[in-house]
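1. Next come a sequence and a model predicted from it.
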Amino acid sequence: MNHFDIIIIGGGPIGIACGIEAKKNGLSYLIIEKGCLVNSLFNYPVNMQFFSSSELLELDNIPFISKENKPRRSEALEYYRRVVTTHSLNIHLFETVVNAKKNKEDVFQITTTKENYTAKDVIIATGFYDIPNPLDIPGENLPKVSHYYTDPHYYAGMDVVVVGASNSSVDAALECYRKGAKVTMVIRDNEISSHVKYWVKPDIENRINEGSITALFNSNLKEITKNSVVIDNNNTEITIKNDFVLALTGYRPNFVFLEQLGVTLSKDNNQTPTYNTETMETNVTNLYLAGVVCGGLNTHTWFIENSRIHAVTILTHIISKYRYCRF
């Protein structure tokens, strides 16, 4: 059967939470994920440690036990896999939604790389980790440039430029330095971001102060070449030797997909999607947003811990419209 009460696009923690609530309420549902289970978390750095404690990442009151108070990526992957298995959730992995629109009967038609589906309600829980913010400079497309960072061993003994001063940039700089890379951070502002994890911030500041890691504040990359980078440092152009660039400049939701579905975005720089904060329903009837996608470019607004409630909020609203019977 290819018709469902609800189709959930995105198989991350919040998409999983929505699936759990749909199943608990006796609704037919399908979670569609374009990659592996919790694909965004899988693509995090291998040694990443969460800012949140494990209990704040739990779903459906299923205990999340970790070795430390703040769990690591590998523990989160195992936890969410077990949650999906425990609930026997209906989820299709490695299946990409390529088109979604409403028909004349006010039903959503969903086309993926594998199948066609219909649903009365759709929940978008796609996060923001899929589309990097570009540098828009010459050389950005060279093979040595990456907008994602995974394992520091790859950069051992190399001259590495890390762009940015957020958590991902700081983690990459510290780990690459400790694997023997010569690290230069190119930072637009005049200090390390205040959003950096409080137990990591002193570490990076100490490494900078002692000269182990070079930090160029008030700086921007101007050009990337095969063997070097050109940097605007306090309005002075400098060129340094370089093997790899980690352009960890942040990521954005798939705004094209949201607009294709008819969701309006704010006219300011954040491009925040339009939705009712009490129901999570967008300006398109029966289309809901859940999780970090709600924040637009302001990606620090929503996290797993404060958006888990979206699943209950959405399903409560769907049930309240009396289109379905509870079982």
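-> Structure's in. What do you need? Numbering: from 1, shown residues only.

2. Every contact and neighbour count from this point should use C-alpha atoms.
-> Noted.

3. could you say what helices and strands whichever strand or helix holds Asp232 packs with?
-> Using DSSP states H and E, the element containing Asp232 is strand 228-233. In terms of contacts (3 or more CA pairs under 8 Å, 6 or more residues apart in numbering; DSSP states H and E), strand 228-233 is packed against strand 219-224, strand 236-241.

4. From the chain's centroid, how far away is that strand?
-> Centroid displacement of strand 228-233 relative to its chain, using CA atoms, centre = their mean, to the nearest Å, is 29 Å.

5. my guess is Arg207 contacts Lys201, does it?
-> No. With contacts counted by CA atoms under 8 Å, Arg207 stays clear of Lys201, the gap being 10.1 Å.

6. Please enumerate residues in contact with the helix or strand hosting Met185?
-> For Met185, the host element (DSSP H and E) is strand 182-186. With CA atoms under 8 Å, 6 or more residues apart in numbering as the test, strand 182-186 has contacts from 157-165, 173, 176-177, 213-217, 219-221.

7. thinking again about what came up before, of the helices and strands packed on strand 228-233, which stretch is the most buried?
-> Ranked by mean neighbour count under mean count of other CA atoms under 10 Å, the helices and strands packed on strand 228-233 are led by strand 219-224, which reaches a mean of 21.

8. which residues touch that one?
-> With contacts defined as CA under 8 Å, 6+ apart, strand 219-224 is touched by 137-140, 142, 186-189, 229-234.

9. please redo it, this time with the cut-off set to 7 Å
-> Strand 219-224 is contacted by residues 137-140, 186-188, 229-234 when judged by CA atoms under 7 Å, 6 or more residues apart in numbering.

10. cool, and stretch 73-83?
-> With CA under 7 Å, 6+ apart as the test, stretch 73-83 has contacts from 13, 41-42, 46-49, 64, 66.

11. Comparison target below:
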Amino acid sequence: MEILDILIIGAGPIGLNCAIEAQKNNLSYIIIEKGTIVNSLYNYPLYMRFFSTADKLEIDGIPFISTAPKPGRQEALEYYQGIARQKELNIRLYEKVLGVSKKDNLFTVGTTKAQYRARNVIIATGFYDIPNLMNIPGENLSKVKHYYTEPYPYARQKVVVIGASNSAVDAALETYRKGAEVTMIIRHSEISKSVKYWVKPDIENRIAEGSITAHFNSDMIEIKENTVVFKDQNHEIHEIDNDFVLAMTGYLPDFKFLKNSGIELQGDGLNPFYNPETMETNISNLYLAGVVCGGKDTHLWFIENSRIHAKMIINNILLNKK
């Protein structure tokens, strides 16, 4: 069995960037990806626009040409998948990693299709795969969606949107404009300050004029077949008619996978340990890259501020080879 210099888990933008750096330094590598190239971006809402400008999303100095000030999902898919084609990156798609173990300074990585051995492993899996569940009765009903794609299925439906961040606001505005009756259930006292600055006035104005109903300082209690139950800021219980629930409650990395790989989880068990200068975890030669580094704090790392991880990791791997 071939022993790779590097095995990269995840073909997102940062995983691709790690592969490019490995390629430039003549290191043998492979990327294992459970879905398609930049799978998380593929699963974003169809009309999503990034907060970042195109230049902040570039990798390896390759220009990202966008027709708009803020590029959208399709442009990003074209850009990153185009790079993978141009660079002829070594990627195995639709292959899920099942486990990572280390013995005698070599890693064994088992997947749904094969087994690999490598001297170094980079985990660049992002955080979009596991919804942050509310753990309330009825959350498993088919009408509850933790991923929002487009507004058309919700025309003329009574829709409850849970949350007040970018994904929740986008879902509320888009479904409202396609004829849905939208109610937002928001745990906090206001729309999140992190909402895109060109969108925030829109949602606040729609709430102020009564086009979208918003219950602030409120919590969901139960989801039923035809209704939802929530508690408002005065601790009063309300039950309203409902057809669909868009639970935009955020996402989390696969902590079980990180722990089973031997990575130490700190604090409340939701923050993986890594050296911020090398991105190496408590397991030597096992690295984290990209959004996954933030653990439960998924707002800390983005494409634009984690692009540097690739060079940091590859430089450390090269240093260790000397």
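-> It's in. Everything quoted here is computed from the prediction, not taken from an experiment.

12. thinking again about what came up before, check the mean deviation of the strand holding Asp232 of structure 1 from structure 2.
-> Mean deviation of strand 228-233 of structure 1 relative to structure 2 after superposition (mean CA distance after the TM-score superposition for structure 1): 0.6 Å.

13. Give me the contacts around that strand.
-> For strand 228-233 of structure 1, contacts defined as CA under 7 Å, 6+ apart pick out 216, 218-224, 237-242.

14. do stretch 191-203 of structure 2 as well
-> For stretch 191-203 of structure 2, contacts defined as CA under 7 Å, 6+ apart pick out 51, 164-166, 169, 173.

15. Can you point out the buried residues in it?
-> Within stretch 191-203 of structure 2, the residues scored as buried using 16 or more other CA atoms under 10 Å are 191, 195-196, 200, 203.

16. With secondary structure added, can I get these in TSV?
-> Shown next, in TSV, are the buried residues of stretch 191-203 of structure 2 (DSSP: H, G, I helix; E, B strand; the rest coil):
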residue	secondary structure
Ile191	coil
Val195	coil
Lys196	coil
Lys200	helix
Ile203	helix
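
17. how far does stretch 45-60 of structure 2 stretch from start to finish?
-> One end of stretch 45-60 of structure 2 to the other measures 26 Å (CA to CA, to the nearest Å).

18. Check stretch 57-64 of structure 1 too.
-> By CA to CA, the extent of stretch 57-64 of structure 1 from end to end equals 7 Å.

19. Please state the offset of stretch 9-28 of structure 2 from the chain centre?
-> Remark: stretch 9-28 of structure 2 is offset 19 Å from the chain centroid, using CA atoms, centre = their mean.

20. what does that stretch correspond to over in structure 1?
-> Across structure 1, the stretch matching stretch 9-28 of structure 2 (TM-score structural alignment) is residues 9-28.

21. Report the buried residues of that stretch.
-> By neighbour count on 16+ other CA under 10 Å, the buried set for stretch 9-28 of structure 1 is 9-23, 25, 27.

22. now, which of these lie within strands?
-> Among the buried residues of stretch 9-28 of structure 1, the members found in strands (DSSP state E) are Ile9.

23. Return the subset of the buried residues of stretch 9-28 of structure 1 lying in helices.
-> Members of those lying in helices (criterion: DSSP state H): 13-23.

24. May I see those arranged in TSV, with distance to Leu77 of structure 1 as well?
-> Shown next, in TSV, are those (distance: CA to CA, whole Å):
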residue	distance to Leu77 of structure 1
Pro13	10
Ile14	14
Gly15	14
Ile16	13
Ala17	15
Cys18	18
Gly19	17
Ile20	17
Glu21	20
Ala22	22
Lys23	22
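
25. taking those as a set, which two sit the farthest apart in space?
-> Pairwise distances across those peak at 15.4 Å for Pro13 and Lys23 (criterion: CA to CA).

26. Which element is encountered next along the chain beyond the lengthiest strand in structure 2?
-> Using DSSP E to define each element, structure 2 has its longest strand at strand 115-123. Next helix or strand after strand 115-123 of structure 2 toward the C-terminus (DSSP H and E): strand 130-131.

27. how distant is that next one from the center of its chain?
-> Remark: strand 130-131 of structure 2 is offset 9 Å from the chain centroid, using CA atoms, centre = their mean.

28. mean deviation of the helix or strand following that strand from structure 1?
-> Using DSSP H and E, the helix or strand that follows strand 130-131 of structure 2 in sequence is strand 144-145. Averaged over the aligned pairs, strand 144-145 of structure 2 sits 0.6 Å from structure 1 after superposition, using mean CA distance after the TM-score superposition for structure 1.

29. same for strand 144-145 of structure 2, what does it pack against?
-> Judged by 3 or more CA pairs under 7 Å, 6 or more residues apart in numbering; DSSP states H and E, strand 144-145 of structure 2 is in contact with strand 244-247.

30. ok so, going back, now tabulate the contacts of strand 219-224 of structure 1 in JSON lines and tack on neighbour count.
-> JSON lines is the format used below for those (neighbours: other CA atoms under 10 Å):
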{"residue": "Ile137", "neighbour count": "11"}
{"residue": "Pro138", "neighbour count": "12"}
{"residue": "Gly139", "neighbour count": "16"}
{"residue": "Glu140", "neighbour count": "20"}
{"residue": "Val186", "neighbour count": "24"}
{"residue": "Ile187", "neighbour count": "23"}
{"residue": "Arg188", "neighbour count": "19"}
{"residue": "Val229", "neighbour count": "20"}
{"residue": "Val230", "neighbour count": "17"}
{"residue": "Ile231", "neighbour count": "20"}
{"residue": "Asp232", "neighbour count": "19"}
{"residue": "Asn233", "neighbour count": "18"}
{"residue": "Asn234", "neighbour count": "12"}
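
31. would you turn these into CSV with distance to Arg323 of structure 1?
-> Shown next, in CSV, are the contacts of strand 219-224 of structure 1 (distance: CA to CA, whole Å):
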residue, distance to Arg323 of structure 1
Ile137, 51
Pro138, 54
Gly139, 54
Glu140, 50
Val186, 54
Ile187, 52
Arg188, 51
Val229, 59
Val230, 60
Ile231, 58
Asp232, 59
Asn233, 60
Asn234, 60
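
32. which of these lies closest to Met1 of structure 1?
-> Closest approach between these and Met1 of structure 1, by CA to CA: Glu140, at 45.2 Å.
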